[in-house]
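S.K.: build me a structure from this.
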Amino acid sequence: MKNFKLYPINSFISGNLSLKTLLVCSVALFTQINCFGQSELVVNDTRNVVSSPNDLKNRVRFDFKNRAVIESPGLGMFTGVMTLAPWGDATGGNNYQLNFNAGGVYYRTGAFGNTAWESWKRLVMEEPNGNVGIGTTDPSAKLHINASLTESAIKIGTPNTPGNLNVPMGASTGGYNIDFYTWRDVQPDQIGARIRAERWNTHSNNNALIQSMDLAFYTSVGLDQTNLTEKMRISSSGNVSIGTKDSKGYKFAVAGNMIAESVKVQLQSAWPDYVFKDDYKLTSLQETEKHIKEKGHLPGIPSAAEVKSEGIDLGEMNKKLLQKIEELTLYLIQMEKKNSEERSAQESKIIGLKAQASEQQKDIDRMKLKIKSHAKAIY
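M.R.: Have a look, this model is predicted:
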């Protein structure tokens, strides 16, 4: 057995010691450091004994344990356990245990009156390389969170906090920011980018009982922090807007120029192959001419004023333009048929005229022979 100095138990019970002090002094007890300079404590060798939350009342106890016996995670065969039993019945709350081994510091609780402890949980500890792990004893980044595929790795916000309910319909009730710092000599702690989850009143005016949430992305040009402005937003309905907060109900809205190597538009409505069906009513050229004179644009095509105020739908506009091309094709086919019929009629007429001219030539030739014959008879 080893002797250590112990701080009076009533200091733990009254809450005069912080968790940090408790951890430091607990480590001191196990490393024979005189932390408090008061009464002595014995570390009990109970390595193969399984204890329950009911085993201690109104005291602090230190034990040398076999790690497998207490089902502790971590490393090494043995571990040191500190048990804090703040009271003698359930009115004092739970009993607590701290467990120190080569894998880290762990804790668990047990409700007074229960025969079993809760599962061990590892305290978040900074590794020698500065990394912090949650759910892992070997963090590979400054913050390494190990979570299963079915659980949340991070939750941001406080449940059951409505924020500012007294806002107009469609106004923000609050939100949560994740900020990324950049550098400028006059403002070293400048925020260069931000991801913001923003809540919106979607219930009624000045009564935000129902709230939706958008995800907004901010960046800064680096001049100063006031240049941190929103550049993109994903709305609660799944609409994406770039350069504007309002997608106007469209799934993708861009306020500015856009370039792409390829854009595919897949329409849900019918492609205008119906123009070539027998029951399609083709507007006559006379009617089209009349519409152009009255309206100043083709039938079925938006006017310049409409395009300026409402824009154009690329898919619908391409469909309308194809419809006009197909109608022009029908006009050309009609004109070709008419021209072909006229050419056939003209060719038939020409053939008839040629035949008539041939007969007339024959008549002339016969007349010439008769005249010649009469002339010989006279002379």
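S.K.: drop to CA atoms for contacts and neighbour counts, all remaining ones
M.R.: OK.
S.K.: confirm for me that Ala197 is in contact with Ala216.
M.R.: Yes. Counting by CA atoms under 8 Å, Ala197 does reach Ala216; the two are 6.4 Å apart.
S.K.: more neighbours, these two?
M.R.: Ala216 (22 against 19; other CA atoms under 10 Å).
S.K.: pull the residues that contact the strand or helix carrying Asn10.
M.R.: If you go by DSSP states H and E, Asn10 is part of helix 9-14. With CA atoms under 8 Å, 6 or more residues apart in numbering as the test, helix 9-14 has contacts from 17, 58-60, 86-87.
S.K.: is Ser237 in a helix, a strand, or coil?
M.R.: coil (DSSP: H, G, I helix; E, B strand; the rest coil).
S.K.: how far away is it from Val81?
M.R.: Remark: distance between Ser237 and Val81 (CA to CA, to the nearest Å) = 52 Å.
S.K.: quick one, which of those two is more surrounded?
M.R.: Neighbour count, other CA under 10 Å: between Ser237 and Val81, Val81 has more, with 26 against 11.
S.K.: so what's the more buried one up against?
M.R.: 62-65, 97-100.
S.K.: which of the helices or strands spans it?
M.R.: With DSSP H and E as the test, Val81 turns up in strand 78-85.
S.K.: next, the angle from the helix or strand that comes right after that strand to strand 78-85.
M.R.: Downstream of strand 78-85, the next assigned helix or strand under DSSP H and E is strand 95-101. Strand 95-101 runs at 160 degrees relative to strand 78-85, counting by axes from the mean of the first three to the mean of the last three CA atoms, to 10 degrees.
S.K.: how about this one, so we can line them up?
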Amino acid sequence: MNAQFSIQNNFTWNALNAPKTFSNKLQLSFVSSGEGFPNFGTVMAGGANSNAQNGVPIQDGSVFQLYFPHSESLGGVAPKVRLGLYDNKGWGSWETFLTTANANNTNIDWKAKKLNTSDDITTEGRISLRSSSVSTGDLISIYGDRLNAADMYGFGIEPGVLYAKTPNFHRWYIGKNADLGASSKMELNNTMLYVAEKIGIGTKDTKGYSLAVAGKVVAEEIKVSLQAGWPDFVFKKEYELPTLTEVEAHIKEKGYLSNMPSEAEVNKSGINLGEMDAKLLQKIEELTLYMIDMNKTIKELQISNERLSVDNKIMQTKIKKMELIKK
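M.R.: Okay, here's the model as predicted:
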């Protein structure tokens, strides 16, 4: 190789010079941003491609430029390198040349295809993985813009979790698909929690129920919506109200009211609040009918008693008259 080693004291290079200009050379020069370089500093350039015509290099490949910054304020703390592209396609882009002297500097950007580590990864900034950018305010952005939707950015792992953020509204999706949440297994936002199937609190065995709680529950209000009808049928004319004699016989035989669960059944299977409320209301309505009937009987007895009292007074008057006649 016919190499040239030249250190020049003035600005003689321009970043637009073709890579092949430096082929078969090795030279240094002080440069500036005004000439198209990253900033003030020193550039080493050279190459060893022997392709030439009449002694003039004809190939951009195998040529490099290595830029060393003048200072931290003028060029930064990391060298940069760019390579001549084969087939006379000019220069590649400037890439940071990381060394042990600058790799731990907080002002240096890393760019790599893969990152393998056997220890922890820590950062004071933000992390973007497979995303074109880190969204404002997010610490981690994964597949941030993969759905090409304005409200689908922030944190996401396809297909498990996607964090979608819009102004004053936040959502977590579990089982997220590209339909923007319509088929998600769970959605948590700042107004509600939606679960497609079952929730277990303190237990993983929901026994087929949508919500299972192993422990105590306290609430200011609980509303139960029944699928079956309410027991107002008790007040219909065709309803056959059991006689009190029949009720007494059932209690003596079974030990509990008819159409009600036994103690053993409750201990084994628990109770359905809505169904039990309906059964209790049925018993209250039946008791109401018994009381109405008893009230009618009492009134009839009162009327009969009043008649007997009047008859008794008339009889007493007649007896006294008869006694006076005898005298």
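S.K.: TM-score them against each other, please.
M.R.: Superposed pair, TM-score by TM-score structural alignment, normalised by the length of the second structure: 0.51. Supporting alignment: 217 aligned residues with a CA RMSD of 4.9 Å.
S.K.: buried stuff in the helix or strand that the helix holding Asn10 of the first structure is followed by?
M.R.: Tracing the chain past helix 9-14 of the first structure, the next element assigned as helix or strand by DSSP H and E is helix 19-30. Along helix 19-30 of the first structure, these residues count as buried under the neighbour rule (16 or more other CA atoms under 10 Å): 23, 25-30.
S.K.: got the contact list for helix 19-30 of the first structure?
M.R.: Contacts of helix 19-30 of the first structure (CA under 8 Å, 6+ apart): 4-6, 34-35, 80, 82.
S.K.: do the same with stretch 300-318 of the first structure
M.R.: So stretch 300-318 of the first structure is contacted by 265-267, 296-297, 320 (CA under 8 Å, 6+ apart).
S.K.: is it true that Tyr7 of the first structure touches Leu41?
M.R.: No. The pair Tyr7 of the first structure and Leu41 does not pass the contact test of CA under 8 Å, sitting 9.4 Å apart.
S.K.: give me every residue that touches the closest residue to Ser135 of the second structure other than its chain neighbours.
M.R.: Counting by CA to CA, 6 or more residues apart in numbering, Ser135 of the second structure lies nearest to Gly154, which is 5.9 Å off, once chain neighbours are set aside. By CA under 8 Å, 6+ apart, the residues touching Gly154 of the second structure are 134-135, 138, 140-142, 144, 163-165.
S.K.: save these as JSON lines, and put in secondary structure too.
M.R.: Formatted as JSON lines, those follow (three-state DSSP):
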{"residue": "Val134", "secondary structure": "coil"}
{"residue": "Ser135", "secondary structure": "coil"}
{"residue": "Asp138", "secondary structure": "coil"}
{"residue": "Ile140", "secondary structure": "strand"}
{"residue": "Ser141", "secondary structure": "strand"}
{"residue": "Ile142", "secondary structure": "strand"}
{"residue": "Gly144", "secondary structure": "coil"}
{"residue": "Tyr163", "secondary structure": "strand"}
{"residue": "Ala164", "secondary structure": "strand"}
{"residue": "Lys165", "secondary structure": "strand"}
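S.K.: which among those residues end up buried?
M.R.: 134-135, 138, 140-142, 144, 163-165.
S.K.: residue contacts, the spatially most central residue of the second structure?
M.R.: Geometric centre of the second structure, nearest residue: Trp172, 2.2 Å, by CA atoms, centre = their mean. Going by CA under 8 Å, 6+ apart, Trp172 of the second structure touches 161-164, 186-189.
S.K.: tell me which element it is part of?
M.R.: Using DSSP H and E, Trp172 of the second structure falls in strand 169-174.
S.K.: quick check: next helix or strand after that strand?
M.R.: Going down the chain from strand 169-174 of the second structure, the next helix or strand is strand 186-189, by DSSP H and E.
S.K.: for that next one, which helices and strands make contact with it?
M.R.: strand 169-174, strand 193-195 (3 or more CA pairs under 8 Å, 6 or more residues apart in numbering; DSSP states H and E).
S.K.: in a helix, Ala249 of the second structure, correct?
M.R.: Yes. Assessed by three-state DSSP, Ala249 of the second structure belongs to a helix.
S.K.: from Gly296 of the first structure, how far off is Ser148 of the first structure?
M.R.: For Ser148 of the first structure, the distance to Gly296 of the first structure - CA to CA - is 65 Å.
S.K.: give me the more crowded residue out of the two.
M.R.: Set Ser148 of the first structure next to Gly296 and count neighbours by other CA under 10 Å: Gly296 wins out with 12 against 9.
S.K.: what lines up with that one in the second structure?
M.R.: Correspondence of Gly296 of the first structure to the second structure, assessed by TM-score structural alignment: Gly255.
S.K.: same deal with Asn44 of the first structure?
M.R.: Checking TM-score structural alignment: Asn44 of the first structure goes with nothing.
S.K.: tell me who's in contact with Asn44 of the first structure.
M.R.: Asn44 of the first structure neighbours (CA under 8 Å, 6+ apart): 1, 62-64.
S.K.: ok, and the most crowded of those residues?
M.R.: Most surrounded of the contacts of Asn44 of the first structure: other CA under 10 Å gives Phe62, at 22 neighbours.
S.K.: what helix or strand is that one on?
M.R.: Judged by DSSP H and E, Phe62 of the first structure forms part of strand 59-66.
S.K.: what's the neighbour count on Ala304 of the first structure?
M.R.: Neighbour tally, Ala304 of the first structure, other CA under 10 Å: 11.
S.K.: all strands of the stretch 1-150 of the second structure, in order?
M.R.: For the stretch 1-150 of the second structure, the strands defined by DSSP state E, counting those that start in this stretch cover 7-8, 25-31, 41-47, 52-53, 56-57, 63-69, 80-83, 95-96, 127-129, 140-142.
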